[in-house]
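Undergrad: For reference, the sequence and a predicted model appear below.
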Amino acid sequence: MASLVNLKAMKFLTCLSALVCNAVFSASWQITYPKPALESDIMTIYPIELLTLALEQTGVNYELLPSSNLLTKVKALNRLEDNREVNLVWAMTNQEREDDLLPIRIPLFKGLIGWRLLLIRDDMSERFKYIQSLEHLVKLSPIQGRDWPDTKILRANGFDVIVNLGQDNLLNLLATAQGDFYPRSMAEIWHELETLENTKGLSVQPSLGVYYPGAVYFFLNKNNQPLAHLIEVGLEKAIENGTFEALFKKTYQEYIKRAQLEERTFYQLDNTFLPEKTPLQRKELWFQQTLQ
């Protein structure tokens, strides 16, 4: 009799689970993300293309909308935690963000965000030719955003980081010699150098870089598990059928080639802020390159 009751309970739970899944995939979803300052921002275009790809894999009805207001990354994450104005944000992960929000642990940029080239003033190019070790580089001052996770990583590795808010202010710090170099990821440095107005007299240092493991995830409010599950299923399908990789290569292959990685020395930094649940063991999720 007890086994019969258990069997009925299992059947009920199976049916309930199927009903929940059907409800998730048959609903119409409105997803609001932070409005970009520039429509041409590649750090917005690619995540939205990837999100669109993931949703298309699921066959659901959806609508993607930018927020009404411009939001800094920190403000957008705060709004997300409060379940106001946006219901999805992409951002670099750390333990605090994973504690406060619901991460989808698939690195959108395949870890390319941690492959950093050095934006420098042209008049500093000779100085960098004498950098022969990480100990030499640490003597110079990098520039980063005040609230960026990267700032903590660089400081933990011994750098005296010069900080400010806003891309224009950071570029101005570099241009006016208030810092020595501005580490930017391969996912963004070329696009920024070519499209931003105040990059005159700046260039990408040709022989060096720094690397640390890092991931940008889609984050949602902790109470929005159905939408998170939907997007995760779509991303996994895109990984399995190769469309994720195809979009990544379409967007970044030329940037990676332009970086001439085989000609560079990358100094590896520790990222002690990387959460334990980061899926480093899933090699298919990460850009692979041998460090020199």
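TA: Yep, it's here.
Undergrad: Please count neighbours and contacts with C-alpha atoms only from this point.
TA: OK.
Undergrad: how near is the residue nearest to the spatial centre of the chain to V161?
TA: The centroid of the chain falls nearest to V216 when counting by C-alpha atoms, centre = their mean (2.5 Å). Separation of V216 from V161 (C-alpha to C-alpha, to the nearest Å) stands at 22 Å.
Undergrad: D150 too?
TA: Per C-alpha to C-alpha, D150 is found 10 Å from V161.
Undergrad: Does the residue nearest to the centre of the chain touch P103 like I think?
TA: No: with contact defined as C-alpha atoms under 8 Å, V216 does not reach P103; the gap is 9.6 Å.
Undergrad: Following element in sequence after the strand or helix carrying E96, please.
TA: Assessed by DSSP states H and E, E96 sits inside helix 95-100. Once the chain leaves helix 95-100, the next helix or strand it forms, by DSSP H and E, is strand 102-104.
Undergrad: what does that following strand contact?
TA: 217-222, 224-225, 228, 232 (C-alpha atoms under 8 Å, 6 or more residues apart in numbering).
Undergrad: Second structure follows, compare the two:
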Amino acid sequence: MNAYALKVIAALLLITCQTAHSAVWVITYPQPALENDVRYDYPLALLALALEKTSVRFELRPSAQAMRQTRSLKRLEENLEINVYWSMTDIVKEEQLLPIRIPIAKGLIGWRMFLAPQNSPFLRARIDTFSDLLAFEAVQGISWPDTKILQANGFNVVTARDYAEAKDVVIAKLADVFPRSVIEIESEMQSDPASGLALRKDIALQYPSAMYFFVNKRNVTLANLIETGLERAIADGSFDLLFAEHFGETIKSLDLDNVKYFRLANPLLPKLTPTSKQELWYQPK
């Protein structure tokens, strides 16, 4: 092979390497149904952190259209429009999708406090036992795992299509309370101070639950990439720093270390949930 041919091959190899190096992995997540939905802030920040730990070049991009949770999960299962989503896990989701089994909010998704209309009887009621709490009707999304968890533990539950409708239901007093995760409840109240809802801070629910990143069953490469990045972030402490940045003040202001809480069973919790890895979960002091 002459020198000219060798130069041509070398140039082609250089172009190929440069193209591969400059390739950007587009990670598409569901566009939120609510404008400026603050519930997306932490999962997206953590996803970006995990991907940065792998040194891949990536772009996080919302889907072209807004999606509620039910549609998001369906499109992810069909491998259309989006390639990642985060949600509270259950047995059905883990059969349909590929979970990255690292609880991204350290189980705080299973810590629930109650919103109710201002001057509601619930806010003034004496609640000493779990039976006292069951006297009040709750509202939840029809497709949320929490609905079945609450029902399994004895609650009467009114269902709604999504978060916005559930909030309207409790505002209209068609249900007594709206249990919300502690990672969401304060920011949601701040984003809508005119809702007329108040937070009861002396009692809470707690059930074992994990919010995971999910990908399509066939997208093993992306799952491995996210898992590797999360594990590296846990190992170097940046996961905990980001968690504290987003939820440290919430844990203090809601006094989770001292609040009276009722522990519920979660019949939907998959067997492979890493409950034995204490470092992955928030533990009240």
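TA: Structure's in. What do you need? Bear in mind the structure is a predicted one, so any value in this text is a computation, not a measurement.
Undergrad: Tell me the one among the contacts of strand 102-104 of structure 1 nearest to F287 of structure 1.
TA: Y217 (15.0 Å; C-alpha to C-alpha).
Undergrad: can you count the residues close to the closest one?
TA: 22 (other C-alpha atoms under 10 Å).
Undergrad: quick one: secondary structure of the residue opposite it in structure 2 once aligned?
TA: Matched to structure 2 by TM-score structural alignment, Y217 of structure 1 sits across from Y212. In three-state terms, and counting by DSSP: H, G, I helix; E, B strand; the rest coil, Y212 of structure 2 is strand.
Undergrad: ok, Y212 of structure 2 - contacts?
TA: Under the criterion of C-alpha under 8 Å, 6+ apart, the neighbours of Y212 of structure 2 are 86-89, 99-104.
Undergrad: circling back to that earlier point, could you export the contacts of strand 102-104 of structure 1 to TSV, including columns for distance to L77 of structure 1?
TA: Listed next are these as TSV, based on distance: C-alpha to C-alpha, whole Å:
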residue	distance to L77 of structure 1
Y217	12
F218	11
F219	8
L220	9
N221	9
K222	12
N224	14
Q225	17
A228	16
E232	19
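Undergrad: quick one: which of the residues you listed is nearest to Q281 of structure 1?
TA: Y217 (16.4 Å).
Undergrad: Count the residues that sit near Y40 of structure 2.
TA: By the measure other C-alpha under 10 Å, the count of residues near Y40 of structure 2 is 14.
Undergrad: What is the equivalent residue in structure 1 for it?
TA: Taking TM-score structural alignment, Y40 of structure 2 has T44 as its aligned residue in structure 1.
Undergrad: how about the closest residue to its match other than its chain neighbours, what does it touch?
TA: Take T44 of structure 1 and drop its neighbours on the chain: the residue closest to it by C-alpha to C-alpha, 6 or more residues apart in numbering is P36, 6.7 Å away. Residues near P36 of structure 1 by C-alpha under 8 Å, 6+ apart: 44, 66, 70-71.
Undergrad: Show the buried residues in the residues you listed.
TA: Buried subset of the contacts of P36 of structure 1 (neighbour count, 16 or more other C-alpha atoms under 10 Å): 44, 71.
Undergrad: nearest to K257 of structure 1, of the contacts of P36 of structure 1?
TA: Set against K257 of structure 1, the nearest of the contacts of P36 of structure 1 by C-alpha to C-alpha is T44 (21.6 Å).
Undergrad: Okay, the closest one and L50 of structure 1: tell me how far apart.
TA: 10 Å.
Undergrad: in the stretch 1-150 of structure 2, which spans are helices?
TA: Applying DSSP state H, counting those that start in this stretch to the stretch 1-150 of structure 2 gives helices spanning 3-22, 41-53, 69-78, 91-96, 121-124, 130-133, 145-152.
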